[in-house]
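S.K.: Sequence and predicted structure, then a few things I'm wondering about:
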Amino acid sequence: MEILRIGKNFTFERLKTEEKFDVCIPFSVIDTLFRYGIIEDPYYRDNQDYVINYLTENYRAYCCFEINEDFLKNEKIFLSIQVDTLSDVYLNGKLILSTKNMHRVYGVEVKSLLKKGENFLEILLYSPLNYIKEKQKELPLFGVKEAISGYPHIRKAHYMFGWDWGVQLPDYGVYHPVELKGYSYGRIKEVSFSQKHFKNRVKLSFYVEVENFSSSDLSIELEILSPSGATFNYKVEGAKSKNKIDMEIDNPFLWWPNGYGKQYLYQLNIYLLCNEKRVDSFSKKFGLRDVKLIREKDSYGESFYFRINDIDIFSKGANYIPEDHIIPRMNRERSFKLLSDCIKANFNTIRMWGGGFYQFDYFYEMCDNLGILVWHDFMFACSQYPPHKDFITEIKAEIIYNVNRLKFHPSIILWCGNNEIEEAWVYWGIPQNFILKRTYLKIFENIIPSILKKLDPDRPYWPSSPSSGGNFYKPREETKGDSHYWAVWHGQKPFEDYKLHNFRFVSEFGFQSFPCLKTINTFTLEEDRNIFSYVMEKHQKNQSANGKIMYYLSEYYLFPKDFRSLIYLSQILQAETIKFGVEHFRMKRGICMGAIYWQLNDSWPVASWSGIDYYGRWKALHYYAKRFYAPIIGVCNLEETLDLYIVNDIPESKKLKVLFFIKSFEGELIYSGEKIFVSEKLSSQKVLVLDYNKYLPSLMEKRSCYFEFEIYDENDNELYNGFAFFTRPKHFISKKPEISFKISEDDSNFYLSLITNRFAKSIEISFKELELFPEDNYFDLSKGKEKVVRIKKGQGITVGDVMRNIEIMSLKDCFF
């Protein structure tokens, strides 16, 4: 096979004005117009309101490219192109295809249209807004109210039309290389594989589909390179159109999720030969790992969890959304930082939410290398879809293309049909159109599982999220399946409400906060910095959410003294809420086996449920996640007694020591104790029942004191430090702490040492103008303890720079 990438340099034309711009793939309407100064930053202030008008226009992209005589000698030449979304594609003046699905590659045979020398490729890009407007008139379809009406009519990422965290900017363009692929004798059309695991052995079956363009016999060479350097080879003479190759690997190097082992990958190379000459090839990395979705009846209902290589995994992580509304701004570096930040916070799972798009190849490669499990929705969310034959045909092609592209990635452990559509049909009061409801069942409970049975039979499929198993049967059932729980936040229940439920797997729950102050400064003027200002509300897409944040603040905290304090408090409130939920779910390990909060990241600068904002800055939530997703944690359940649970996600038992204290906020020791015990592997154990009323009989004493515990391993290394409080923070009887610090350094890091004269809650370390990353932040600190925080050095930054820029505040600094 020969591959020719064409059109490195395109001319991009705005047809309305005939303005022309030089672009390279990836390019889009908004990205191009912004870079050439036609529009201002669409994310600044309320620019979104006028930028959307440019998305009602049509555009043209074209280029010339050279073909030599040798390339034209290929028996077959295919053009491969992926466009977002609506386009007509012309080659040398001839219409070769029309695209209407951003989620897949289109391929067409074009040899007869090519010529030696200069050739001309032209792509006409049509406005998705105009298209959905007309389609919605023909057949009204339900979709989320925050998005532009009619978006389900087009196979384009839904979030681009707006969401309750997303801006309405359905950009369009070309993000993937356009390729010509030439074949002389034949090609490898499709490769699938399955793996069956036995003790110290894996049986592999490869299914290789071949297309022969000649009368010559073809053969297949299969080569597997082991992480050890060993090579496994197999050859098939006289290859047929469909070929099966079986082999076994003894003592395999298994692929493990983060926290459970190494991420070993094998290299697969398949060659198609004609007269011993290689005429096509296929290469992929893959991992040897066994995945099962365990659904077994028990006393609580039916289990729901993943068993990886015979280890029962508690899934810990967050929901991923696309990293930008302007896709050309996404890149490998941004994704690597985001996924690496997941590892730093002890994630083992992300959920690829169904309202976005199937990510670039590098994203999944990073998940494979980092050990991040991926719950992967297909790209459908919260909507009805048309029953038309051409639409269904596009869906089939999309599923086949993406499953074939992604099925070798060990990180993907589940295909899920959609996000919240089954739930919407049952609970949201959407129009109960019989044909559309039948179309739902056809797509998600017939077409998709049938395709997966053929192309990817080893990986579990789940019809919707949340669901109890499909067919519109109680998708919110707590005793089986997965759950999305939004009574905390949307229902304005207190976060203690999490304790009332025994979910089996929570794939969505969340709480909003504002982005970091530096991020707010990028899209506001000083006059905008009030959460109820026009601009701040333009960067809040969840109706009444700013008022909801204030309501919850009033329930737990005193009124903040200024804008900065409010931003800080919103993040602490968010972090404390999700911490409470995660700790409860982890404490219930065995009943509940997954806590995937909403959401990991942002797609533009906005108030949202994210733990990391648009610019990659960690909110308090992500720092908290680093602690509440730690492999071994303690959880306090405060009722009539204080019950301390130790949760161990490690697949081995550990001898541990727990020290525990009741202290006053001023530092007086009221009570202390110690317990040494064996923490069983993969367990949640109650290790302490403390009658705290014995030591704090009055309400005044409860308001003036707190509980602290420290977990140590048998070598006296501190594994975890936790706290519990006997009243809500707004009722603490405490004084403002005085926090002192000093800074030291080595070649790579600064070291910030902090001490306090009394208890300090949620200490924030920030820097006025520097972008530095403390390894820990938003932590509690008791009197008499020293906290040392490592901060990776930035280039050219000195201790003096840090001293001039550092700002340290705690909860008490937020109030008058």
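M.R.: On my side now, so go ahead.
S.K.: from here on, contacts and neighbour counts on C-alpha atoms
M.R.: OK.
S.K.: quick one: contacts for Ser194?
M.R.: Contacts for Ser194 (CA atoms under 8 Å, 6 or more residues apart in numbering) come out as 204-206, 456-458.
S.K.: Run a quick neighbour tally on Glu769.
M.R.: 12 (other CA atoms under 10 Å).
S.K.: same thing with the one 5 residues further on?
M.R.: The local packing of Pro774 (other CA under 10 Å) involves 20 other residues.
S.K.: quick one: which of the contacts of Ser194 has the most company?
M.R.: In terms of neighbours by other CA under 10 Å, the contacts of Ser194 top out with Asp456 at 21 neighbours.
S.K.: Point to the residue nearest the middle of this protein.
M.R.: Ranked by distance to the mean C-alpha position of the chain (CA atoms, centre = their mean), the top residue is Tyr320 at 2.0 Å.
S.K.: right, and the helix or strand after the longest helix along the chain?
M.R.: Secondary structure assigned by DSSP state H gives helix 563-587 as the longest helix of the chain. Counting by DSSP states H and E, the next helix or strand C-terminal to helix 563-587 is strand 594-597.
S.K.: so Ile632 touches Ile646, yeah?
M.R.: Yes: using CA atoms under 8 Å, Ile632 is in contact with Ile646, at 7.1 Å.
S.K.: Neighbour count: the two, which is higher?
M.R.: Counted by other CA under 10 Å, Ile632 and Ile646 do not tie: Ile646 has more neighbours, with 23 against 20.
S.K.: Identify the residues contacting the spatially closest residue to Trp618 that is not a sequence neighbour.
M.R.: Excluding the flanking residues, the one nearest Trp618 by CA to CA, 6 or more residues apart in numbering is Ile612, at 4.6 Å. Counting by CA under 8 Å, 6+ apart, Ile612 makes contact with 600-602, 618-619, 621-622.
S.K.: Show me the strands in the stretch 351-500 of the chain, by range?
M.R.: 373-377, 412-416, 461-462, 483-484 (DSSP state E, counting those that start in this stretch).
S.K.: and the last one, what does it pack onto?
M.R.: Packed against strand 483-484, as judged by 3 or more CA pairs under 8 Å, 6 or more residues apart in numbering; DSSP states H and E, are the following elements: strand 506-508.
S.K.: Show me what the strand it packs on is packed against.
M.R.: Counting contacts by 3+ CA pairs under 8 Å, 6+ apart, strand 506-508 is packed against strand 483-484, strand 594-597.
S.K.: Against that first model, consider the following:
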Amino acid sequence: MKDAVQLGEDWSLDHDGTGIPARVPGCVHTDLLAADLIPDPFLGTNEHEVEWVGRRSWTYTRPLDATQSAHERADLVFDGIDTAARITLDGQSLARTRNMHRSYRFDVTGRSGELRVEFASAYEEAAAIRELTGERPNVYPAPSQYIRKMACSFGWDWGPTVVTAGLWRPVRIERWSTARLAKVRPLVTVDGTTGRVELRVDLERTERGSGRPLTARASVAGVETHVSVEGDAATLALDVPDVHLWWPRGYGEQPLYDVELTLLDDTGTAELDTWQHRIGFRTVEIDQSADDHGTGFTFVVNGVRVFVRGINWIPDDVLPSRVTPERYRTRLTQAAEANVDLVRIWGGGIYEDDAFYDVCDELGLMVWQDFPFACSAYPEEQPLRGEVEAEARENVVRLMPHPSLVLWNGNNENLWGFREWGWEDELAGNSWGEGYYLGLLPRVVAELDPTRAYTAGSPWSGSWDHHPNDPEHGTFHSWEVWNRLDYTEYRNEVPRFVAEFGWQAPPAVTTLRRTLPGERLAPDSPGMLHHQKAEDGNGKLQRGLERHFAAPEGDFDRWHYLTQVVQARAVATGIEHWRANWPRCAGTVVWQLNDCWPVSSWSAVDGDGRLKPLHHELRRVYADRLLSLQPAVGEPELVLSNLGATPWTTTVTLRLMRADGTMAGQTRLRATAGARQVTRVPVPRSLAPAPDSAKEFLVADADGLRALHFPVRDKEFGYPEPRFTVVTETVGGDPDTVDVVVTAQTLVRDLLLQPDRVAPQARADRGLVTLLPGERARIRLTGARGAGANAVRAALFCVEPA
């Protein structure tokens, strides 16, 4: 049987002629941090202090002995090398690498000596390739298009410039005899209640194993089969009766089946190699048929049309070797708790570790996987073209067992960039990636993983017959609103599928205090500005705030609260509107779930893992049942959006309220939204506030859900001075858990408890809540041992009169 020995220890990193201990997986930055040789690049403006690390060469060494073994063959396997490296053993060259997204295997049988991995600066490698291919345009002043490396290492509009190098995934010695399983491709399909698994197997043989008859044996769910293998390839097919389908969360369960494949010697008894994976049976199609509104883009899972409740994912750390399976589970569980059912892995990052997809399989989170191309024109000449094909082939095969993986996507915004951003003239006929997105990559997917859909890019209208970012055709990125307009402008379009949109807000106050030690926090303080990477990011934050609220001059806490309110409202406004237009609009993928460091950004979870109010708002607007009030010509409309599998019949209480808390009118409406359907109900004219009223607003309540309609913006509305009482109650004798009970004496709009202000690790179970006079809200606070009413009250914010 093949055996493997991990090579995580005994590495040394050369630092100016002195060896320092190194850990694998890891990178230069993590080793220098552990040796206290560089400051934490996440703190203050230390990013500038570590810039030199990415601009010089580095060498890792360790002893290696592959001479003693009962096996015929010893392979040195690197699961990930970041990025341009020369590898030698005992002074003899093994290979040169130039791709972070690939693994590498070298025959080192009978060899020993010093193993050296010499890394060139990624900047130097990119410059050398640029000399070969010529210049190509890029949205950012970085050379990411010339090197197969995580593009956001070079900085992004939410990320620092921390250009890594190192052995970022495990290294091991594998010893084996006769033959090994070199590649296993499981093609998983389902017809009715019968699942089919076809295992396409490629073998590698030793010289003595060449031509020997072997046996491959496979099993799944009690079904077994075996084949005799005389060459280097075989196919095993298993038909599994009465399978249970894998569903996205909210649509059903996520049953997973263990597939086991064993390679046996010519006696049929001795095991040479094994392969195990969990699979799920489901069908996924993307309906891109034309209709009266243009060209659709609707996910159809097991025959059910799905309104996608998605979130975009970026690398969870700019030093990706630090992201553990436990961290993946924490972050993806946060997505699931927000009622997310799809995670898009964005093209400026990486193909994530298998642990990421394992969690998605378990939680029912569909995965939309970008190939790693983003916001740049990519040369198609060698050596890049060969690297692109090699990485695509490897990662398609690696990831295809996962039932959560539902879509391959060629790139992020490059087709749009070619047509919209002046690239076409600048390129003057030079290659820019189109051959990858419309040629190479779809061919690779069709050959290796024909059970899954492929789309050329995001955004993409389906062909060059339409603008790549045409809202009426295919996928659409909505960034004009954040960049230039008020968030209410989301209501002016009904795209077929919104693959990116979002609004910024700063991270939690405790995150900022940790990140900016000793700094007096202000929107324009040095550290705050350094941790705002978007072009005119603070200006856009301020303009978004001032369109709705009076600017809180000199009051950082108030500014912080209001920008978080605006972020939550902005995203909710878009999703409520687009859900109201299902099935014409078939999904939203919010930018973004997470951060790779502490920063003001579009995230719902900040760089320290704390939830922004947006996270709670996503849980509301992504729930199966959503109640909203949508502005319309004439009177507002009440919208019941039901993504559940059963009809939703309810009684809605509609109230016309005055700012002083008195009621001007009320009615009850009986309404039904069918399974996965939307129902619109006109608001009775007698209850509709005047379009310019600063004293009246509309409230709809049903089944514990609430929708609000204020006819004017907050700074124009006649809010009373908010008055409310606060009481804390210990829960079940647990000093770490308290209920915060807030009772309103007046209208209290968008009440928010910021839990980290009570205790750094505290967490609240709800975000923004609006109370009418006499109403009570109960907020559960965990991780806040001994929190009293005074500390809690200091952490409560709400909208105040202008």
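M.R.: Okay, I see it. The structure displayed is predicted, hence computed values, not measured ones.
S.K.: Of all the helices and strands packed on strand 506-508 of structure 1, which one is nearest Phe213 of structure 1?
M.R.: strand 594-597 (48.9 Å; CA to CA).
S.K.: what does the closest one correspond to over in structure 2?
M.R.: The counterpart of strand 594-597 of structure 1 in structure 2, using TM-score structural alignment, spans residues 587-590.
S.K.: In a markdown table, list the strands of the stretch 351-500 of structure 1 along with mean neighbour count.
M.R.: Shown next, in a markdown table, are the strands of the stretch 351-500 of structure 1 (neighbours: other CA atoms under 10 Å):
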| stretch | mean neighbour count |
| --- | --- |
| strand 373-377 | 24 |
| strand 412-416 | 24 |
| strand 461-462 | 22 |
| strand 483-484 | 24 |
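S.K.: just checking, what residue in structure 1 corresponds to His101 of structure 2?
M.R.: Per TM-score structural alignment, His101 of structure 2 is aligned with His103.
S.K.: returning to that earlier point: now for the residue nearest to the centre of structure 1: what does it line up with in structure 2?
M.R.: Aligned partner of Tyr320 of structure 1 by TM-score structural alignment: Trp313.
S.K.: Surely that match and Leu593 touch.
M.R.: Yes: applying CA under 8 Å, one finds Trp313 of structure 2 in contact with Leu593, separated by 5.8 Å.
S.K.: Check the alignment and tell me where Gly547 of structure 1 lands in structure 2.
M.R.: Matched by TM-score structural alignment, Gly547 of structure 1 corresponds to Gly539 in structure 2.
S.K.: Could you count how many residues lie near that match?
M.R.: Counted with other CA under 10 Å, Gly539 of structure 2 comes out at 12.
S.K.: what's the answer for Glu640 of structure 1, then?
M.R.: With other CA under 10 Å as criterion, Glu640 of structure 1 counts 11.
S.K.: Chain neighbours aside, what residue packs nearest to it?
M.R.: Leaving aside its chain neighbours, Glu640 of structure 1 sits nearest to Asp691 (7.4 Å; criterion: CA to CA, 6+ apart).
S.K.: residue boundaries of the strands in the stretch 51-200 of structure 2?
M.R.: Going by DSSP E, counting those that start in this stretch, the stretch 51-200 of structure 2 shows strands at 58-65, 73-78, 84-89, 92-98, 104-107, 112-119, 171-176, 179-191, 194-205.
S.K.: tell me which residues in the fourth one are buried?
M.R.: The reference is to strand 92-98 of structure 2. 94, 97-98 (16 or more other CA atoms under 10 Å).
S.K.: what's the closest of those to Arg86 of structure 2?
M.R.: For the buried residues of strand 92-98 of structure 2, the residue nearest Arg86 of structure 2 by CA to CA is Thr97; the value is 6.5 Å.
S.K.: which residues touch that closest one?
M.R.: Counting by CA under 8 Å, 6+ apart, Thr97 of structure 2 touches 81, 83-86.
S.K.: now it: how far from Val28 of structure 2?
M.R.: For Thr97 of structure 2, the distance to Val28 of structure 2 (CA to CA, to the nearest Å) stands at 17 Å.
S.K.: try Val306 of structure 2
M.R.: 44 Å.
S.K.: neighbour count winner among the two?
M.R.: A direct count of neighbours by other CA under 10 Å for Val306 of structure 2 and Val28 places Val28 higher, at 25 against 20.
S.K.: That one contacts Trp168, correct?
M.R.: No: Val28 of structure 2 lies out of contact with Trp168 (CA under 8 Å); the separation is 9.5 Å.
S.K.: The counterpart of Phe509 of structure 1 in structure 2: what's it in contact with?
M.R.: In structure 2, Phe509 of structure 1 lines up with Phe501, judged by TM-score structural alignment. Residues near Phe501 of structure 2 by CA under 8 Å, 6+ apart: 477-479, 571, 589-591.
S.K.: circling back: which residues are in contact with the match of Tyr320 of structure 1?
M.R.: Listed by CA under 8 Å, 6+ apart, the contact partners of Trp313 of structure 2 are 343-346, 591-594.
S.K.: In stretch 637-654 of structure 2, which residues are buried?
M.R.: By neighbour count with 16+ other CA under 10 Å, stretch 637-654 of structure 2 contains the buried residues 637-644, 648, 652-654.
S.K.: What strand or helix carries the spatially closest residue to Val566 of structure 2 that is not a sequence neighbour?
M.R.: Excluding its sequence neighbours, the residue lying closest to Val566 of structure 2 (CA to CA, 6+ apart) is Leu545, at 6.5 Å. In the assignment (DSSP H and E), Leu545 of structure 2 maps to helix 537-546.
S.K.: helices or strands up against that helix?
M.R.: Helix 537-546 of structure 2 packs on helix 480-484, helix 556-580, going by 3+ CA pairs under 8 Å, 6+ apart.
S.K.: what about the aligned partner of Tyr623 of structure 1 in structure 2, which SS state?
M.R.: In structure 2, Tyr623 of structure 1 lines up with His616, judged by TM-score structural alignment. Secondary structure assignment for His616 of structure 2 (DSSP: H, G, I helix; E, B strand; the rest coil): helix.
S.K.: do Ala707 of structure 2 as well
M.R.: strand.
S.K.: next one: Arg793 of structure 2
M.R.: Per three-state DSSP, Arg793 of structure 2 ends up helix.
S.K.: wait, what's in contact with it?
M.R.: The contact partners of Arg793 of structure 2, by CA under 8 Å, 6+ apart, come to Val726.
S.K.: Perfect, I'm done here.
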